[in-house]
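A.B. asks: missing the sequence, but the structure's below:
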């Protein structure tokens, strides 16, 4: 059974068929999904989903581009809610310089604060890093993030950066981008990295794999990613499913 470690099923793209889709996943080879918060609102949505669906786990946190909303009261709310038995990570948190808002210093401040929160509540982190490779790594090293653990979501850098995170014990989240024609760098990373540190993710409704690129993504598209990993690694698809399922449960500290 497949474990989708990063999804956004609270997104409005699923308004019309969310119930039907989530309840049918187990009959289509998907054992579990982690729904990931990116703001206080989507973290609230995530808490509702984990209560409603037995196959959905959750992560709560504030995405770098949303950190302008954070204050002590909201950080305390995240702290309190992290005690929920189906909240398995703090995330997605990190740095995103693609849009450069809010300003970088605000992003950095709340990235550090949320890393500290994860350490305090003893949960792994889900890291979002776009166009901010050096600053993300510098902060994570300064904060001794290897003691916290977690996953680099939608990994998008090269082998050298991958090596840094793998040496820190982090997992790399691999999804639909791996199937894109221009994903040469990512294919090299997947070939290089140990399967023991690879987890599957969709980031749905975004980043649907080929041949469905450009459409709404869901966990049902993961077999295309599995097929690509299988070809790159030269191992059977069943082994990719089994190993990544085991990795996901280890990442999120599930029994």
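C.D. replies: Perfect, I can see it now. A quick note: this is a predicted structure, and the numbers were derived from the prediction, not measured. Residues are numbered from 1 along each chain as shown.
A.B. asks: CA only for contacts and neighbour counts going forward, please
C.D. replies: Noted.
A.B. asks: In this structure, which strand is the longest?
C.D. replies: strand 87-96 (DSSP state E).
A.B. asks: what's the following helix or strand after that one?
C.D. replies: Note on strand 87-96: by DSSP states H and E, the next helix or strand toward the C-terminus is helix 104-121.
A.B. asks: before we move on, the earlier item: just name whatever secondary elements the longest strand of the chain is in contact with.
C.D. replies: strand 56-60, helix 104-121, strand 125-130, helix 133-142 (3 or more Cα pairs under 8 Å, 6 or more residues apart in numbering; DSSP states H and E).
A.B. asks: and the nearest residue to residue 110 once chain neighbours are set aside, which of the three is it?
C.D. replies: Ranked by Cα to Cα, 6 or more residues apart in numbering and with sequence neighbours excluded, the top spatial neighbour of residue 110 is residue 67, at 6.5 Å. Assigned by DSSP: H, G, I helix; E, B strand; the rest coil, the conformation of residue 67 is helix.
A.B. asks: List the contacts of residue 67.
C.D. replies: 39, 102, 106, 107, 110 (Cα atoms under 8 Å, 6 or more residues apart in numbering).
A.B. asks: swap in residue 39?
C.D. replies: Residue 39 touches 60, 61, 62, 63, 66, 67, counting by Cα under 8 Å, 6+ apart.
A.B. asks: Do I have it right that the second one meets residue 87?
C.D. replies: To tie it back to what came earlier, the one meant is residue 61. No: Residue 61 lies out of contact with residue 87 (Cα atoms under 8 Å); the separation is 10.7 Å.
A.B. asks: adding another structure so you can compare the two:
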């Protein structure tokens, strides 16, 4: 039994066959999923999907690429939705220095606002990080994010940053890149992160794992991620599956 802790079933890529995708996941023993909403279009659909399926949950936040578009009304909307019984986290949020739609100072301000919100409603946060690791860790430390903790989504950084994340009550989530032949960093992390702080995800429809790299990703493929991590850690796949699922329940505050 696996928990895909970060999936975008609300993406347009799944508009034509979402039900089939979900049923394939269930058939592959991916029994739990967290659908991530990150803007005005994807948040309502994340909630709608979570309401339809007992074991699918939602998180709500504002993506850093679109930080410049967030209004005070949007932030209030996210706060209102945080009380929904199927919402388990605030995010994804963070910093993205790869794209230039939103200036860095705007991204940082929106990031801080969402951390404040998460602390106000006492919910974990999901971090999006692209080419901004040191700023993200600094802001999390300055804002005392350890009070709520959360998830470093699709971690793809040097293992040297892991202790700082763990110290702030964050879990390390790994996705498709851990299976890529030319991606040594996730492999090092997979082997070294404490087992009780490790999560698995797909980030579908993005970052499909080998041998499906370059194709549309889907939650059924999280099994490939878990199998690779078990291999890297030289441990039993079932043990890894059970522990990462327990970890997901713990961070999201879901009764096991």
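C.D. replies: Yep, that arrived. All values reported here derive from a predicted model rather than from experimental measurement.
A.B. asks: And the TM-score between these chains?
C.D. replies: TM-score for the superposed chains, counting by TM-score structural alignment, normalised by the length of structure 1: 0.97, backed by 255 aligned residues with a Cα RMSD of 1.0 Å.
A.B. asks: so where do the helices sit in structure 1?
C.D. replies: 18-24, 40-52, 72-81, 104-121, 133-142, 159-167, 184-192, 222-233, 237-251 (DSSP state H).
A.B. asks: and of those helices, who's closest to residue 211 of structure 1?
C.D. replies: Set against residue 211 of structure 1 and scored by Cα to Cα, those come closest in helix 222-233, at 8.2 Å.
A.B. asks: Buried residues, that closest one. List them.
C.D. replies: 222, 223, 224, 225, 226, 227, 228, 229, 230, 233 (16 or more other Cα atoms under 10 Å).
A.B. asks: how far apart are it and its match in structure 2?
C.D. replies: On superposition with structure 2, the mean distance recorded for helix 222-233 of structure 1 (mean Cα distance after the TM-score superposition for structure 1) is 1.2 Å.
A.B. asks: Show me what that helix is packed up against.
C.D. replies: helix 184-192, helix 237-251.
A.B. asks: Just name the most buried of those helices.
C.D. replies: helix 237-251 (a mean of 19; mean count of other Cα atoms under 10 Å).
A.B. asks: ok so, going back, out of the contacts of residue 67 of structure 1, what pair is the most spread apart?
C.D. replies: It's 39 and 106 that sit farthest apart of the contacts of residue 67 of structure 1, by Cα to Cα, at 14.8 Å.
A.B. asks: Pull the number of nearby residues for residue 114 of structure 1.
C.D. replies: 23 (other Cα atoms under 10 Å).
A.B. asks: so who does it touch?
C.D. replies: 61, 75, 90, 93.
A.B. asks: ok, so what distance separates it from residue 204 of structure 1?
C.D. replies: 23 Å (Cα to Cα, to the nearest Å).
A.B. asks: got it, and residue 251 of structure 1?
C.D. replies: Counting by Cα to Cα, the gap from residue 251 of structure 1 to residue 204 of structure 1 is 20 Å.
A.B. asks: what's the answer for residue 135 of structure 1, then?
C.D. replies: From residue 135 of structure 1 to residue 204 of structure 1 the distance is 26 Å (Cα to Cα).
A.B. asks: Looking at these two, which one has more neighbours?
C.D. replies: Between residue 135 of structure 1 and residue 204, counted using other Cα under 10 Å, residue 204 has the larger neighbour count: 24 against 16.
A.B. asks: Does that one touch residue 218 like I think?
C.D. replies: Yes: taking Cα under 8 Å as the definition, residue 204 of structure 1 is a contact partner of residue 218 at 5.2 Å.
A.B. asks: Quick check: neighbours shared by the two?
C.D. replies: residue 7.
A.B. asks: As JSON lines, the helices and strands packed on strand 87-96 of structure 1 with distance to residue 27 of structure 1 would be great.
C.D. replies: Converted to JSON lines, these look like this (distance: least, Cα to Cα, whole Å):
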{"stretch": "strand 56-60", "distance to residue 27 of structure 1": "15"}
{"stretch": "helix 104-121", "distance to residue 27 of structure 1": "34"}
{"stretch": "strand 125-130", "distance to residue 27 of structure 1": "28"}
{"stretch": "helix 133-142", "distance to residue 27 of structure 1": "39"}
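A.B. asks: mind checking which of the ones you listed is nearest residue 179 of structure 1?
C.D. replies: strand 125-130 (19.1 Å).
A.B. asks: once aligned to structure 2, how far is that closest one on average?
C.D. replies: Relative to structure 2, strand 125-130 of structure 1 is 0.4 Å off (mean Cα distance after the TM-score superposition for structure 1).
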